[in-house]
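A.B. asks: got a predicted model here, sequence first, then my questions.
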Amino acid sequence: MITKLMVQPSSWVESGIKISQVRNLNLFKFTDELQSRLDELAEKNKNGLLNSEEEAELTGILELDRIFTLINARIIAES
């Protein structure tokens, strides 16, 4: 396992997460602001322009994205 520095994913729970109804299911989604930040950081990363703080932020957001993907998949599977 590789250890990486990241911003704690829980730091976005209050302000970066929304629950959206999709086909009568409540699923976790990023707010428009957090999604825009993810897109911005991903683009900078693609171009090799991230500084260390931005890399830690991107790593944290991507971890939160993986967590919500798993949770949403379970919600869908159990419906």
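C.D. replies: That came through, no problem. Numbering: from 1, shown residues only.

A.B. asks: only C-alpha atoms for contact and neighbour calcs from this point on.
C.D. replies: Noted.

A.B. asks: helix, strand, or coil at Phe28?
C.D. replies: Under DSSP: H, G, I helix; E, B strand; the rest coil, Phe28 falls in the strand class.

A.B. asks: that one contacts Ile17, correct?
C.D. replies: Yes: shown here, Phe28 and Ile17 form a contact pair, counting by Cα atoms under 8 Å, at 6.9 Å.

A.B. asks: return the set of buried residues in the helix ranked longest in the chain.
C.D. replies: The longest helix of the chain (DSSP state H) is helix 52-77. By 16 or more other Cα atoms under 10 Å, the buried positions in helix 52-77 come out as 54-65, 68, 72.

A.B. asks: second one coming, line it up with the first:
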Amino acid sequence: MIAQEMVQPSFFMRSGVRMSQFGDFYIFKFTDELQSRFEELLGKNKQDLLTKEERAELDGISELSRIFTFINAQLAAQAKWCPTQLENLYDNEPDSSASIATPQNT
């Protein structure tokens, strides 16, 4: 593991996070302000214009985004509308798969 400087993701929790209803449950999202800042930093990163402090900020926001993606996926998996197995999506669909074998020349 490589050590790196980053703003702690918890720093953004108080002012940069909101809950948003999604179906029958809530997910974690960035506020509009934090999302805009994230996009600004990503743009500067693409142009290789980040300062050391901005790099630490971008790394912290990116880590928080990964955490939210994981948590939100767990919440979605627990929701009644979201099947936990992909096979459940196709229970009533006809089997359209095909197996093709190519004879070998002997």
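C.D. replies: It's in. Everything numeric here is computed off the predicted structure, so don't read it as measured data.

A.B. asks: where does the TM-score land?
C.D. replies: The TM-score (TM-score structural alignment, normalised by the length of structure 1) is 0.98; 79 aligned residues with a Cα RMSD of 0.5 Å.

A.B. asks: spatially central residue in structure 2, please.
C.D. replies: In structure 2, the residue lying closest to the centroid (Cα atoms, centre = their mean) is Thr69, at 3.4 Å.

A.B. asks: got the contact list for that residue?
C.D. replies: Taking Cα atoms under 8 Å, 6 or more residues apart in numbering, we find Thr69 of structure 2 in contact with no residue.

A.B. asks: that one maps to what in structure 1?
C.D. replies: Under the alignment (TM-score structural alignment), Thr69 of structure 2 maps onto Thr69 of structure 1.

A.B. asks: and the end-to-end length of stretch 21-28 of structure 1?
C.D. replies: Stretch 21-28 of structure 1 has an end-to-end distance of 9 Å (Cα to Cα, to the nearest Å).

A.B. asks: swap in stretch 24-41 of structure 1?
C.D. replies: Terminal residues of stretch 24-41 of structure 1 lie 32 Å apart, using Cα to Cα.
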